[in-house]
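Colleague: Structure, please.
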Amino acid sequence: MRIKKLLITLFILLPAWWAGAQDNGIANPEQATGLRAGGKIYVVLAVAITILLGLIIYMIRLDRKLTKLEKGQ
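Modeller: The predicted model follows:
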């Protein structure tokens, strides 16, 4: 039950976070430096999302296993 509340909260808060992240302060893309300049920021973002999704799936599976064990006793 707590996992459902957590997921609902994340789905509500993530769009607001993404909307706030739109203002990057760089007027021209040519001024971008570092990871942005080479387009590697998308690789970093993909890795971070993959790790977060893996953790969420792990927590959901662990919660289901614990619930099953608790009901069995």
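Colleague: When you work out contacts or count neighbours from here on, use the C-alpha atoms and nothing else.
Modeller: OK.
Colleague: Work out the gap between the longest helix seen in the chain and the centre of the chain.
Modeller: Using DSSP state H to define each element, the chain has its longest helix at helix 41-72. Averaging C-alpha positions (C-alpha atoms, centre = their mean, to the nearest Å) puts helix 41-72 11 Å from its chain's average.
Colleague: same question, stretch 65-73
Modeller: Worked out by C-alpha atoms, centre = their mean, stretch 65-73 lies 28 Å from the chain centre.
Colleague: Second chain to compare with the first, below:
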Amino acid sequence: MRKIAFTLMMLMTTLSLFAQNNDVEMADALRSNGKIYVVVAVIVLILVGLLAYLFALDKRLKMLEKKSSDKN
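Modeller: Next comes the predicted model:
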């Protein structure tokens, strides 16, 4: 019963998202000036940097786990 109630609640919240209009003046201005590509490039660069950091961190953690399991 809780799953059904949770699902219905989530569906009701997503319905309100469709009711919003698509007039975003800032996005239109950036698109018309061609600066939207700069914004997208910066966001992609930040995400790639975060992913690279997470993979490097995961690699270090695996190496430390391997060292600690070899000692035991």
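Colleague: TM-score for the pair, please.
Modeller: The TM-score (TM-score structural alignment, normalised by the length of structure 2) is 0.56; 43 aligned residues with a C-alpha RMSD of 1.5 Å.
Colleague: picking that back up, tell me the residues of structure 2 aligned with the longest helix of structure 1.
Modeller: Per the alignment by TM-score structural alignment, helix 41-72 of structure 1 matches residues 36-67 in structure 2.
Colleague: Mean distance between the matching stretch and structure 1 after superposition?
Modeller: Comparing stretch 36-67 of structure 2 with its match in structure 1 after superposition yields a mean distance of 0.3 Å (mean C-alpha distance after the TM-score superposition for structure 1).
Colleague: in that stretch, what's buried?
Modeller: Ile36 (16 or more other C-alpha atoms under 10 Å).
Colleague: do the same with stretch 22-35 of structure 2
Modeller: So stretch 22-35 of structure 2, judged by 16+ other C-alpha under 10 Å, has zero buried residues.
Colleague: So what touches it?
Modeller: Residues outside stretch 22-35 of structure 2 that contact it (C-alpha atoms under 8 Å, 6 or more residues apart in numbering) are Ile36, Tyr37.
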